[in-house]
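Visitor: I'd like to go over a predicted model; first the sequence, then the structure.
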Amino acid sequence: MRILHTGDWHLGRTLLGADLLAHQATFTDFLVETVRARGVDLVVIAGDVYDRAIPPVDAVRMLSRTLERLAATATVVLTPGNHDSAGRLGFGSGVMHDRVRILAEPTSIGTPVLLTDDDGPVAVYGIPYLHPDLTRHALAAVPDEPLARSHQAVLGAATDRVRADLATRPGTRSVVVAHAFVGGAEPSDSEQDIRVGGVDMVAASVFDGIDLVALGHLHGPQRVGPDDRIRYAGSPLAFSFGERHQRKSVTVVDLAADGSVTVELVPTPVPRRLVDVRATIAEIESGAHRADADAWVRVAVTDAVHPERMYARVKDHLPHALAITHEPADRPERPAARPVTATSDPVEVAADFVAFATGTAPDDDDRAVLTEAYEAAALAMHDDRGR
C-alpha cells in the first residue's frame, strides 16, 4: 500500500504579519497532484491542519476543497493536533464520505479505518493530540482511577487500545497517525508548547508493535529511532526564520506485505525563500543583496549611526523584508538575553521576568505558583478549543 504522510499545515497562519494562505494553496495543489501522479492509496494528515481553534473562513474553505480533491483518488485519514479544535474539526465525521475519515474522538482510538490491498488488510488508527488533563479519565482502564497526569500515560493508554484491537486481527498491518512530541526528535522554534508538569515528551517505545507511525507536531521532517518506522513528516512550509534551512517535504511510504516500510521524501514547493541579511545601508543600496529581492528577509542594518529613512530605504531594495532592525556592528557586547521561542519553557520565561522585575530569582515556592498558573491557563485554552 502506498501512503502519503503529511501534517502541520497550519492553515490561516501568518509569518511576522505576512499572510501565508496563497503559499499554502500552492502546497495543497502540489499535494493533490503528487497523490494522483504517484498512485497514492492513503493520505494521512497528522494534525494541526489549522493554526488555531477557530480558523479563518478562507482556511476552512481551503481544507474542504483539498479533502474533496484528495478523496477523488485516495482515502484520507486526518487527526486533530494541539492547534486544532478536536470538537470542531471532528464535527460531522460520522456522516462524512467513506474516503475522508476524521478521527477526533479519544475514546474511539481502538476503532480503526480498515483498508485492503493486494497484500491483505491494513488497519489505520488515529490518535489526536491528547491533553492529559482532558483525557486521563476517559482513557483510564478502570473507572474512577484516572491515569497519571502525563503525556506518556495517556498516549500509552491510547496505544494499548490499538494493540488490543490489533490482537483480534491476525495478519493485519498497522498504521498509527498521531500528534505528539516523541523523545529523540528535534523541535523547531515555531511549535506550540504542550508540556504538562514540566514534561512534554513520550518515549518512542510507546509505539512498539506498530508497523508505521505517522507523526505530527514537530516541523522538521525526521525519523525517530534507527529506522523509518516512526517518522515526522514536518510542516510543508517554513513558519519561522528558525526553519529557513529545513528542507520541507511530504513523506511517501510503501507499506510491504510483511509490514516493512520504504520511504521517499518528496520536496514541497518553496513559494518564497526566507533569508537573513546583515549589512550596512550602503551595501543594501549598492545592490549587493539584489538576489534576495524576491525573498522574505529579516534585515539587520549594521551602520554605526541609525540611517535616515532606514525602513523605507531597505524596502526599496528588499520589498519583502518582514523585520528591519538597527544593530550597529561596533556596538559593545552585552550579555545576550535568553531568546523566547515557541519551544521555550513558559515557566522559565516567567521566572526570568520575575528576576528582571524584582532583581531576585524566584525560589521553589515562587516556581510552584508559576507552574500552577501556567498549567491552569494551558488547560483553559485547550478546554476552550475542544468546545
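Guide: Thanks, I have it. Residues are numbered from 1 along each chain as shown.
Visitor: drop to CA atoms for contacts and neighbour counts, all remaining ones
Guide: Will do.
Visitor: how many neighbours does the nearest residue to Y232 once chain neighbours are set aside have?
Guide: Excluding its sequence neighbours, the residue lying closest to Y232 (Cα to Cα, 6 or more residues apart in numbering) is L215, at 4.7 Å. Using other Cα atoms under 10 Å, L215 has 31 other residues around it.
Visitor: presented hereafter is structure B, for comparison with structure A:
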Amino acid sequence: MKILHLADVHIDEKKTVNGKIIYDEEGINIRLKDLLDCISQVKNTAEKENVSLTLIAGDLFERKTPTPFETYTATKVLSELGSICPVVLTPGNHDAVDSVKALGFIKNIYVPEPFTPIRFSDITIFCVPYPDLKEGSRSEVKQLYERKILETSKKLKENSNFLVALCHAPVEGASYPTTDRDVNEVTLSPSCFKHLDYAALGHIHKPQRIENIYYPGSVDTWRRQEADEEKGFYIIDTDTHEVTFYPITTRPVHNLNFTIDTIPLVINVLEQSIVRIEIEVPEERAGDYDPVRVQNVIAGNPLDVKIIPRIIRTQRMRCQEIVQAKNFNEIITTYMKNKKLPEEKINRIREKIMELVRKKELEAKLC
C-alpha cells in the first residue's frame, strides 16, 4: 500500500509577486494558479503511483479566516485528491480548526479529532495538533504533547501493522529554510515519535528527515527566502517501508545581490521567473545608482522584477587616536589613515586642507 504525504499548501488568493498581486487575462491571481499547478502535479503522481491514501500535515490555508474563494479553492483541491483515494488532514498554525473541520463534508475527506485513531486497511493514523501555548507554559505544553504522543503511539502500536502520526509542529534538530523561526513556539523532541513507523510532519518548509520523522516542505515557494529550497512530497510504501521524495516543478525565484560596481553586463534569468535584485550602494555614491541601467541588462523575459537599492550609510568614526591628537594636523592625518586612504592621497589632501586653514587665519588677521 502507498501513502502520499504533503504539507503546507497555504491557499491564498492574495499571494503576491514581489509584494504585489499580478492577475492573468482572466483576472485570476497568477501565484494562486502556480499553487494549483503544483497541486495538479501531486494529483497526477498519485494517480500514476496508485496511491491508496493521502495525508496533508497542516496549513491548508494561509490565514485562519479564509475568504469564500479560498474555501472554494480548498474544496476543489480536496475533491480532486479525494477522487483518487481517501485524504486525511490536520489543521496547522495558519488554519482555524473549524475552517478545516468544515471541509469534512467532502467525499473521502477525513479530519479526525486529535489523538483519535482512524484506520485504513492495516494502516492506523492519529493526528497531533499544533502545540498551543494557551494550554500552559512552553515547557508544560512540550511535556504534555510529548507524553500524549508517546502514550497514544505505544497503545496503538500493539494492534497496528503500520502506525502513522500526522502532525504540524517543529521538531528539535530540524533545519529551517529561513532565519525567521518563532523562538517562542514549542519544539518537540524526536524521541516522542519513536514508536511510530512514520511521522508525517508539516510546518517547516524544507524537505528533510530526522530519524523516522519526515517534513516534505511546502508545496510551492511560500516566500522569497525559500527560493533555493526544493519543493515536493513523499510517497511511502508500507510493505517495504521505502520512502521516496517526488519534486514539484515551481515557478523560478531569483534572489540576486550586487554592489554598484559588480552589476554584470547581462543578468540571465529563467523564463517567467520572479526576480528580486538588491544593489549595495555606498551613501556617497547614491547619485550613481540607476535602476533603469539594471533593468536594461536583465535577459530572459521574467514575470516580474523588483530592484532594491541598499544604501550603505557612512558611519562616523570614533577613534581614540583622534581624541588624543595634539593638533589639527594630527587629527586630519589620523582620520584619513583610519579611512585607509593611500599615503600619497593623505599627503595631498592634508596639504590642501592646511593651505585653506592658513588662508583663513590670514583673512582673520586682516579683519
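Guide: Okay, I see it. Not measured: the values here are computed from a predicted model.
Visitor: need the TM-score between these chains.
Guide: Here the superposed chains carry a TM-score of 0.72, computed using TM-score structural alignment, normalised by the length of structure 2; 301 aligned residues with a Cα RMSD of 3.1 Å.
Visitor: quick one on the thing from earlier: and the residue nearest to Y232 of structure 1, how far from A304 of structure 1?
Guide: 47 Å (Cα to Cα, to the nearest Å).
Visitor: which outside residues touch stretch 84-104 of structure 2?
Guide: The contact list for stretch 84-104 of structure 2, computed with Cα atoms under 8 Å, 6 or more residues apart in numbering, reads 46-47, 51-66, 75, 78, 81, 108-112, 127-130, 166-169, 202-203.
Visitor: in strands only, show me those.
Guide: When the contacts of stretch 84-104 of structure 2 are checked against strands (DSSP state E), the matches are 53-57, 109-110, 127-128, 166-168, 202.
Visitor: V186 of structure 2: which of those residues is nearest?
Guide: Relative to V186 of structure 2, the closest of these is H168; by Cα to Cα it sits at 11.2 Å.
Visitor: alignment lookup: the closest one to structure 1.
Guide: The alignment partner of H168 of structure 2 in structure 1, by TM-score structural alignment, is H179.
Visitor: got the contact list for the nearest residue to its match once chain neighbours are set aside?
Guide: Leaving aside its sequence neighbours, H179 of structure 1 sits nearest to G216 (Cα to Cα, 6+ apart; 4.6 Å). Counting by Cα under 8 Å, 6+ apart, G216 of structure 1 touches 6-8, 45-48, 81, 177-180, 232-234.
Visitor: could you do A46 of structure 1 as well?
Guide: Contacts of A46 of structure 1 by Cα under 8 Å, 6+ apart are 5-8, 78-81, 177-179, 214-217.
Visitor: roughly how far does it sit from V250 of structure 1?
Guide: A46 of structure 1 is 12 Å from V250 of structure 1, by Cα to Cα.
Visitor: residues shared between the contacts of these two?
Guide: H5, T6.
Visitor: next, the contact list for I281 of structure 1, please.
Guide: V301, T302, D303, P307, M310, R313, V314.
Visitor: before we move on, the earlier item: of the contacts of G216 of structure 1, closest to A378 of structure 1?
Guide: G81 (14.7 Å).
Visitor: which residue comes closest to the closest one once chain neighbours are left out?
Guide: G47 is the one closest to G81 of structure 1 (Cα to Cα, 6+ apart), at 4.0 Å.
Visitor: just so I have it, where are all the helices in structure 2?
Guide: Using DSSP state H, the helices of structure 2 run over 30-48, 68-82, 97-101, 138-157, 291-296, 320-324, 328-338, 343-366.
Visitor: columns mean neighbour count and distance to L265 of structure 2 on top of those, output as JSON lines?
Guide: Putting those into JSON lines (neighbours: other Cα atoms under 10 Å; distance: least, Cα to Cα, whole Å) gives the following:
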{"stretch": "helix 30-48", "mean neighbour count": "18", "distance to L265 of structure 2": "30"}
{"stretch": "helix 68-82", "mean neighbour count": "17", "distance to L265 of structure 2": "43"}
{"stretch": "helix 97-101", "mean neighbour count": "16", "distance to L265 of structure 2": "50"}
{"stretch": "helix 138-157", "mean neighbour count": "17", "distance to L265 of structure 2": "53"}
{"stretch": "helix 291-296", "mean neighbour count": "13", "distance to L265 of structure 2": "9"}
{"stretch": "helix 320-324", "mean neighbour count": "12", "distance to L265 of structure 2": "43"}
{"stretch": "helix 328-338", "mean neighbour count": "15", "distance to L265 of structure 2": "34"}
{"stretch": "helix 343-366", "mean neighbour count": "12", "distance to L265 of structure 2": "32"}
